[in-house]
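S.K.: quick one: sequence and predicted model below, then my questions.
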Amino acid sequence: MTQVDPHDGEQHDQGIGARLNWLRAGVLGANDGIVSTAGIVIGVAAATVERSTIATAGIAGLAAGAMSMAAGEYVSVSTQRDTERALLAKEKRELREMPDEELEELAQIYQEKGLTPDLAAEVARQLTEHDALGAHAEAELGIDPNDLTNPWHAAWASMSAFTLGALLPLVAILLPPAGARVWVTAVSVVVALAFTGWGSARLGQAPVRPAVLRNIAGGLVAMLVTYVIGALVGTQI
């Protein structure tokens, strides 16, 4: 009989930080693309039935949103990486200038985690001999020196995901006849948000139901608000 490892499916490799960074940027970009573009085109569709006007607004929103997401992710993750590099540089300097104090500090960290003083000191010594910076960075700072966040990865993932997400409501609003545009788009958006919520929860090993419900609720509120605004503006202009 095949034994099942209770830890099957858990991710322990060093690349998990980078993958989670991609996942975060990708899911955020896709959701934002779906919701923001749906809000734009539904709001415009509530004010006019001109397909060219709706298309222009949707395409402009897609382009502006994709560039905004990319720039925002790049700046945000660059700041995070700069902070990580500064902390690592400080740790390198401390290891070089006061190695004994750093070894004692590392041993103290492992004592606080439950190891006996002798075992903590031995673990700290062996880890320091193997990779001093890696051991101290992980224990003290929660940073893997070999897996720093990459701003370009986050920017491209966010921009690509936003574009793909935005294409769905844009196509959904343009293809159906005028009377069915809003309903077709709303249904398409709900299905898409349910899928991204499910996917993000599964990949992140989080509960699926709350993620799906949050995505759908946020999308519905956004579409409702922009539709009401579009309808009100359309009757006044």
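M.R.: Yep, it's here.
S.K.: please make it C-alpha for all contacts and neighbour counts, starting now.
M.R.: OK.
S.K.: residue 128 versus the residue in the chain sticking out farthest from the centre, what's the distance?
M.R.: Computed with Cα atoms, centre = their mean, the residue of the chain farthest from its C-alpha average is residue 118, at 41.6 Å. Residue 118 sits 15 Å away from residue 128, going by Cα to Cα, to the nearest Å.
S.K.: now residue 92
M.R.: Residue 92 sits 12 Å away from residue 128, going by Cα to Cα.
S.K.: again with residue 42
M.R.: Separation of residue 42 from residue 128 (Cα to Cα): 59 Å.
S.K.: ok, residue 227 next?
M.R.: Using Cα to Cα, we find residue 227 at a distance of 61 Å from residue 128.
S.K.: okay, the residue farthest from the centre of the chain and residue 205: tell me how far apart.
M.R.: Taking Cα to Cα, one finds residue 118 at 37 Å from residue 205.
S.K.: now do residue 109
M.R.: With distances taken as Cα to Cα, residue 109 is found 29 Å from residue 205.
S.K.: neighbour-wise, which of those two wins?
M.R.: Higher neighbour count among residue 109 and residue 205: residue 109, with 18 against 12, using other Cα atoms under 10 Å.
S.K.: tell me the SS of residue 115?
M.R.: Recorded secondary structure, residue 115: coil (DSSP: H, G, I helix; E, B strand; the rest coil).
S.K.: what's the burial count for it?
M.R.: Residue 115: 15 surrounding residues under other Cα under 10 Å.
S.K.: for residue 81, same thing?
M.R.: By other Cα under 10 Å, neighbour count at residue 81 equals 16.
S.K.: what does the one 5 residues further on give?
M.R.: Here the count is done by other Cα under 10 Å, and residue 86 has 12 residues near it.
S.K.: also this one, for the comparison:
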Amino acid sequence: MVRLKRRRNEALDHDHDPASIARRLERPREAQTVPDAILGGIDGCVTTFAVVSGAFGAGFSATVALVLGLANLLADGFSMAISNYEAIQAQREYIEGIRKSERAHIDRSPEGEREEIRQIYRRKGLRGETLERVVSTISQDRQVWVDTMLSEEHGLQTTGLSPLRSALTTFAAFLLVGAMPLLPYTLGGLDATQQFVASLVIAALMFFLIGMLKSLVYHRPMLQSGLRTLLMGGAAAGLAFLAGHVAHSVFGVGVA
């Protein structure tokens, strides 16, 4: 235990030496794919298992459940990927619009924009000559000046936004995880109840594993995160089952 702690401290010291810091800061910031993968995986599993639950509750056959599940898997996965693409593209266009606006403000009222920089860093605790040097340094470089206004005044993330990458990651995760609850319906030798129970177990496992993945990435309690995701996914599936059962009972919808 002591040796492991020593190794971690040595690795931390190495990551914070001047050369390592310089290399890390010079690297282009990549698009974050983990949130897109988590979003796609959860929604894919919820979508297909909700279809399976609704079909089982309504008394549909395994074939109908499989066909509906595959249709929803492809259609909803594509729709979600497109929505994610458009959302991030719109965010990039919004940032570019703000960037153009800040450039125009610098051209028309440079002293006013310097005062904004001054007040921003005064709020961070800088005073006197130090504050004025910071204002002067930032305002000497137009690109740095604009980027500072985007991040400090508007709170915008200006890097790591890739609409295509996010869309493809969401779509792939949606298909991969969403297909899991449908696997029992591709196997012979199981009756409808056994297929549904197997699908239920697989979906629960997927929800729990996705929650654990979130805990590893975002440094949250593993068990708590897994159970939380499991409960949210289970609630969505329960609603779908209830809707299918009510439709079967009230309207006689179903296939024997």
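M.R.: Here it is on my side, so go on. These numbers were taken from a predicted model, which means no experiment stands behind them.
S.K.: more crowded one of residue 42 and residue 128 of the first structure?
M.R.: Counting neighbours by other Cα under 10 Å for residue 42 of the first structure and for residue 128 shows that residue 42 has the greater number, 32 against 19.
S.K.: would you mind finding the match for that one in the second structure?
M.R.: Aligned counterpart of residue 42 of the first structure in the second structure: residue 53 (TM-score structural alignment).
S.K.: and the strand or helix carrying its match, what other elements does it pack with?
M.R.: Following DSSP states H and E, one finds residue 53 of the second structure within helix 34-58. On a contact count with 3 or more Cα pairs under 8 Å, 6 or more residues apart in numbering; DSSP states H and E, helix 34-58 of the second structure meets helix 62-108, helix 163-179, helix 192-218, helix 222-251.
S.K.: run the chain-centre distance for the longest one.
M.R.: In this case it means helix 62-108 of the second structure. Centroid displacement of helix 62-108 of the second structure relative to its chain, using Cα atoms, centre = their mean, to the nearest Å, is 12 Å.
S.K.: the shortest one now?
M.R.: The chain centre lies 11 Å from the centre of helix 163-179 of the second structure; the measure is Cα atoms, centre = their mean.
S.K.: same question, stretch 6-26 of the second structure
M.R.: Relative to its chain's centre, stretch 6-26 of the second structure lies at 28 Å (Cα atoms, centre = their mean).
S.K.: span of it from start to end?
M.R.: Stretch 6-26 of the second structure: ends 28 Å apart by Cα to Cα.
S.K.: which parts of that stretch are buried?
M.R.: When burial is assessed from 16 or more other Cα atoms under 10 Å, stretch 6-26 of the second structure yields no buried residues.
S.K.: and if you look at stretch 79-96 of the second structure?
M.R.: Buried, per 16+ other Cα under 10 Å, within stretch 79-96 of the second structure: 80-82, 84-85, 88-89, 91-92, 95.
S.K.: average gap between that stretch and the first structure?
M.R.: By mean Cα distance after the TM-score superposition for the first structure, the fitted stretch 79-96 of the second structure averages 1.6 Å away from its aligned residues in the first structure.
S.K.: in the first structure, what residues pair with that stretch?
M.R.: Taken onto the first structure by TM-score structural alignment, stretch 79-96 of the second structure occupies residues 68-85 there.
S.K.: okay, now residue 102 of the second structure: neighbour count?
M.R.: That count, for residue 102 of the second structure with other Cα under 10 Å as the rule, works out to 18.
S.K.: and it, how far from residue 72 of the second structure?
M.R.: For residue 102 of the second structure, the distance to residue 72 of the second structure equals 44 Å [Cα to Cα].
S.K.: helix, strand, or coil at residue 149 of the first structure?
M.R.: Three-state call for residue 149 of the first structure (three-state DSSP): coil.
S.K.: what's the match for it in the second structure?
M.R.: So, by TM-score structural alignment, residue 149 of the first structure is matched to residue 161.
S.K.: now swap in residue 25 of the first structure and tell me
M.R.: Match for residue 25 of the first structure (TM-score structural alignment): residue 36.
S.K.: list the residues that contact that match.
M.R.: Contact analysis of residue 36 of the second structure by Cα atoms under 8 Å, 6 or more residues apart in numbering lists 166-167, 169-170.
S.K.: and residue 190 of the second structure, which helix or strand is it part of?
M.R.: Counting by DSSP H and E, there is no helix or strand that carries residue 190 of the second structure.
S.K.: my bad, should have said residue 157 of the second structure
M.R.: Going by DSSP H and E, residue 157 of the second structure is not in any helix or strand.
S.K.: SS state for the residue nearest to it when sequence neighbours are not counted?
M.R.: Leaving aside its chain neighbours, residue 157 of the second structure sits nearest to residue 151 (6.5 Å; criterion: Cα to Cα, 6 or more residues apart in numbering). Three-state call for residue 151 of the second structure (three-state DSSP): helix.
S.K.: verify the contact between residue 151 of the second structure and residue 145 for me.
M.R.: No. Counting by Cα atoms under 8 Å, residue 151 of the second structure does not reach residue 145; the two are 10.2 Å apart.
S.K.: comparing the two, which residue is more hemmed in?
M.R.: residue 145 (20 against 12).
S.K.: now do the same end-to-end measure for stretch 173-183 of the first structure.
M.R.: So stretch 173-183 of the first structure: terminal residues 9 Å apart, Cα to Cα.
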